[in-house]
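>>> Sharing a sequence plus its predicted fold:
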Amino acid sequence: MKKILSILFVSALGGAITLGAYKIFIEKNQDVAIQNKQEQPFSFPVSHQTTNANFIPDTDVSFAAAAEKTVHTVVHVKNTTVSSGQMTFEDLFFGRQSQRAQVGTGSGVIISPDGYIITNNHVIAGSRALTVTLNNNKTYEAKIIGADEKTDIALIKVEADEELPFTTFGDSDQAKIGEWVLAVGNPFNLTSTVTAGIISAKSRDLSGLSNQSFIQTDAAVNPGNSGGALVNTNGDLIGINTAITSQTGSYIGYSFAVPSNIAKKVVQDIMEFGNVQNGILGVSGGSISAGYAEKFGLNTTEGFYIEEVEEDSGADIAGLKSGDIIKKLENIEIKKFSDLKGFLNSKSPNDVVNVTVLRDGEQKVFAVTLRKNETLTVPIIGVIKNAKPKDLKKYKTENGVKIARLTNNKNYLSYWINNGVQVGDIITAINDTKVNSIDDVQTILKNRHTNDLLRIELINSKGEKERYNFR
């Protein structure tokens, strides 16, 4: 019994000592530590205006209204193509074809009540059958009206039994970086999907060839969104969702849309002419970088530097010169070539554009009438252009196109020079077909198979007719 009481006494004494030590040393130190933490100053951005400390986005922006306005105008596009797969033993044994039907899906945007729909060229490319499903689940067969591979825009049409809801075009030139936008489409066959984001950049070129001018946004876009709508908070169409950059093939934070001004112009040209009519300035040069500025002794790193003005072009007639720096087209600032390209892609031949250039330190404005492109680059030859009557008369021929510049390819250049071919000579036929314009040349080259022999007939400065064959 005494032994048990002794154990209890020792336990109670040990507990009292432990509790006392905790109160005196540990708890006191914790109070000091917490007190010190509270006394640490906080840093906030300084502003003389009253702000919302939580930095909540503008709650007056109505995503719901824009989504409701757009979602019924975006359709699900199903493209059935036929591909040639690898021949299997069963195909050979049973005499079957190796061709297989493949189905691809994308999106489209209704732009008129009578069923015209804008989408991407890559959504409808190679189609054997094309169907469109509306947001109300009605399905229609669609036909292709036309397409433009360069801008990746296509126009299709359905014959509906009623007027369809449609989206109106907005002005993509007026869209601002940081502005809220919605992407509406059918990613992964999830119909009527709406995502939100902001415009991250404009005039974005993904190819590195300065032939694109995308709107970049962080609204989530995935496979199946292609051809869908990018709209502002008013529900106006400011872009056609087209591409993403990703190592996985899915969205990782950036997506890209063809600006609505370009898409609208392509659609109008397809409906009126059957193809795209581009208006050109008639200048060549490049975006001004630090290296460019050093090379030409410039005191600016923004704008488009004109190295050469094409003879008889709109720029030439208006008075633009080599050495001028294009700073603005109308009210659009030109900082790089994709800015210039994006603006011109929305214009047509005979449009008049006010061009602001920097010349000898002063800004000057020239009214330039855009012209239809009359030049074509053929890698084997160089740059060719439509010949004038005086050119044809000089070479005593009734048809042909003129060599404006020989190729930069050293092998081909040496070949032409060694054979006495020079700038000004007239090409009269390609692959035994007479040519009267660069359009004729473009058609012949487009229909030519890669491995076909290329036969060029021309008249040189001596009036001699020559024929050259290339593989």
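Now that the structure is in, tell me what you want to look at.
>>> Could you use CA atoms for every contact and neighbour count after this?
OK.
>>> Ala263 touches Ile240, doesn't it?
Yes: using C-alpha atoms under 8 Å, Ala263 is in contact with Ile240, at 7.5 Å.
>>> For this protein, which segments count as helices?
Listed in chain order, the helices of the chain (DSSP state H) span 2-21, 27-38, 63-71, 89-94, 121-124, 260-273, 290-296, 314-318, 337-344, 389-394, 410-418, 438-447.
>>> any chance of these in JSON lines, with mean neighbour count too?
What follows is these, written out as JSON lines (neighbours: other C-alpha atoms under 10 Å):
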{"stretch": "helix 2-21", "mean neighbour count": "10"}
{"stretch": "helix 27-38", "mean neighbour count": "11"}
{"stretch": "helix 63-71", "mean neighbour count": "19"}
{"stretch": "helix 89-94", "mean neighbour count": "10"}
{"stretch": "helix 121-124", "mean neighbour count": "23"}
{"stretch": "helix 260-273", "mean neighbour count": "20"}
{"stretch": "helix 290-296", "mean neighbour count": "13"}
{"stretch": "helix 314-318", "mean neighbour count": "20"}
{"stretch": "helix 337-344", "mean neighbour count": "23"}
{"stretch": "helix 389-394", "mean neighbour count": "13"}
{"stretch": "helix 410-418", "mean neighbour count": "13"}
{"stretch": "helix 438-447", "mean neighbour count": "15"}
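>>> Comparison target, given below:
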Amino acid sequence: MGRSWRRRGSPSPLATRAAANSIERTVEMQRSTEMTDLQAVRSTPRRLASARRAVTGAALALAFTWTTVSVSAPMPESFSGLAEKVIPAVVMVTSTIRSESGRAQDSADMPFNFPKGSPFDEMFRQFRERQRPDRSPAEGVSLGSGFIIDPAGYVVTSNHVVAEGRDILIKLSDQREYRATLVGADEQTDLALLKLETKDKLPYVEFGDSDQLKVGDWVMAVGNPFGLGGTVTVGVLSARGRDIRSGPYDDFLQIDASINQGNSGGPTFNTQGKVIGVNTAIASPSGGNVGIGFAIPSNQAKQILAALRQNGHVERGWLGVSIQSVSPEIARAMGLDKANGALVAQVVPGGPAAKADIKVGDIITGFAGETVKDVRDLPRIVASTAAGTAANVELWRDGGRRTASVHIAKQPAPDKQASAQRSDRGNDEPEGQSSKRLGAKLATVTPELRRQFGIKDGLAGVVVLSAEQIDPRREHLRPGDLVQKVDGTAVSTPAEVDKAMEGSGARSRGAVLLQIVRKGQTTFVGVPLA
């Protein structure tokens, strides 16, 4: 972590002494760990002891190989100076939540699910009451973290910490408290900007360049896990560009500095004390920290917060398409050398893409001069393009490249209407025709099949009754899929499917591209031929 390794020749006496010192430090570290984790040893002695032996062995091996490497960025001896510098600008964010049922509700950002009457349940109940003693019995408290970004009193936090709340209260590390108003929020990136109601001189921190942070670099998270204000944890940047399926603009930093419920909205710093991420989520089977946390990169956050400060909301560009990823099978079926780009699954009538003659089945490989490597790239690039801007779109269609010119529109409000649920399947399986090359049993659409699989009236195609030889590592057909086109040719019977496959050149490519409707959504599947 933070080290650059290269091999050298025979170890020098100085390197040998360094190795000995490193071993001594390792042994001392082990002793310290055994003392601080005493309670954990009592509860799980075998597993923890074996883990320690593994860690100790690894550390000794590292100390031994110290003679053949050089260290370019050693671990800081202490983070105390950095913590002392930034903690004053990190705040606790509290907002009151009104319960529609008349009972107090507590934010999901706090784990108030201890057994009723247990010591922990009582402790957190008392803590909540101390934080907001004026709340009524029908109100709950949302607790999170935040940080001040300029002397004027602007505070960054997570949208989900304040979205459902009112009476927002900010508490600094020196115990000063201020009321805050919501300047703006962006649900799609889970960011919110607050303004403190004060003329006092306030501490603040600045954003750094998240693009300069490298995997393995040291980071420090500060926040209020479980309401424990001013908590500092240290780790490294574990990975970049994580997609956790929280929205179309996912591009998270993954860190192993411990963050828990209550850290949401708090900052992650680099070793220079600059904010390089806004903590927003954790991956955990239990709800507690397991060393996998996610932060919004500072370079993305800066753009969103600037828009919130200026307009109170974020305006994004809109292309008017639904897209999906390009699997290796889809790429092969369409004659692409590599599985990259974004496949157009739907085109909104009257939208910018429709006006530019972008069609369902096109693969978008570039937009406004930027390469679209995968399906995640396009939404971010389009969103950052101002409405009214003319942009060239690079497409792959019918085995060749072409360019379309599109005028980007303003993104409309997201559709909050829930999609209709698919009706339950019947118990009796209708007869169908097997397609060995597809590894599936197919049938012509009937009223009974429409009811069984929830297929809308007016949609034509061939229903998949069962799918054989399904490889979970690949795109494949599923029961209930409605196959509408085979390599661009419309089909309505199993016989037409076979005929379309024979004349499409799929045999030479080894894969066929199917346009299907799955759970009401048009999508594409590349199927390797049996």
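That came through, no problem. Being a predicted model, the structure only gives us computed values, none of them experimental.
>>> Tell me how they score on TM after superposing.
Superposed pair, TM-score by TM-score structural alignment, normalised by the length of structure 1: 0.58. Supporting alignment: 337 aligned residues with a C-alpha RMSD of 4.5 Å.
>>> Nearest to Gly108 of structure 1, out of the helices of structure 1?
helix 121-124 (9.0 Å; C-alpha to C-alpha).
>>> Give me the mean distance between that closest one and structure 2.
After superposition onto structure 2, helix 121-124 of structure 1 lies on average 1.3 Å away from the residues it aligns with, using mean C-alpha distance after the TM-score superposition for structure 1.
>>> which bit of structure 2 covers that helix?
Using TM-score structural alignment, the residues of structure 2 aligned to helix 121-124 of structure 1 are 159-162.
>>> all strands for the stretch 1-150 of structure 2, in order.
90-98, 139-148 (DSSP state E, counting those that start in this stretch).
>>> Out of these, which gets nearest to Ile323 of structure 2?
strand 139-148 (34.5 Å).
>>> For that closest one, grab the matching residue range in structure 1.
The aligned range for strand 139-148 of structure 2 is 101-110, by TM-score structural alignment.
>>> Would you enumerate the residues in contact with the residue nearest to the spatial centre of structure 1?
For structure 1, the residue nearest the mean C-alpha position is Phe214 (3.7 Å; C-alpha atoms, centre = their mean). Going by C-alpha atoms under 8 Å, 6 or more residues apart in numbering, Phe214 of structure 1 touches 202-205, 256-259.
>>> Compare the residues you listed with structure 2 and list the ones that remain.
Retained contacts for the contacts of Phe214 of structure 1 in structure 2, judged by both residues aligned by TM-score structural alignment, their matches' C-alpha atoms under 8 Å, are 202-205, 256-259.
>>> now, among the residues you listed, which is nearest to Thr168 of structure 1?
Of these, the one sitting nearest to Thr168 of structure 1 (C-alpha to C-alpha) turns out to be Pro259, at 13.5 Å.
>>> Grab the nearest non-local neighbour of the closest one.
Take Pro259 of structure 1 and drop its neighbours on the chain: the residue closest to it by C-alpha to C-alpha, 6 or more residues apart in numbering is Gly239, 4.4 Å away.
>>> now for the one you found: what does it line up with in structure 2?
Gly239 of structure 1 maps onto Gly277 in structure 2, with residues paired by TM-score structural alignment.
>>> got the contact list for whichever residue in structure 2 pairs up with Thr217 of structure 1?
Counting by TM-score structural alignment, Thr217 of structure 1 corresponds to Ile255 in structure 2. Contacts for Ile255 of structure 2 (C-alpha under 8 Å, 6+ apart) come out as 219, 235-239, 291-295.
>>> Could you do Ser107 of structure 1 as well?
Counting by C-alpha under 8 Å, 6+ apart, Ser107 of structure 1 makes contact with 74-77, 119, 123, 185-186, 224-228.
>>> Could you dump these into JSON lines with distance to Glu294 of structure 1 added?
Formatted as JSON lines, the contacts of Ser107 of structure 1 follow (distance: C-alpha to C-alpha, whole Å):
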{"residue": "Val74", "distance to Glu294 of structure 1": "49"}
{"residue": "Val75", "distance to Glu294 of structure 1": "51"}
{"residue": "His76", "distance to Glu294 of structure 1": "51"}
{"residue": "Val77", "distance to Glu294 of structure 1": "50"}
{"residue": "Thr119", "distance to Glu294 of structure 1": "43"}
{"residue": "Val123", "distance to Glu294 of structure 1": "44"}
{"residue": "Gly185", "distance to Glu294 of structure 1": "46"}
{"residue": "Asn186", "distance to Glu294 of structure 1": "49"}
{"residue": "Gly224", "distance to Glu294 of structure 1": "46"}
{"residue": "Asn225", "distance to Glu294 of structure 1": "43"}
{"residue": "Ser226", "distance to Glu294 of structure 1": "41"}
{"residue": "Gly227", "distance to Glu294 of structure 1": "42"}
{"residue": "Gly228", "distance to Glu294 of structure 1": "43"}
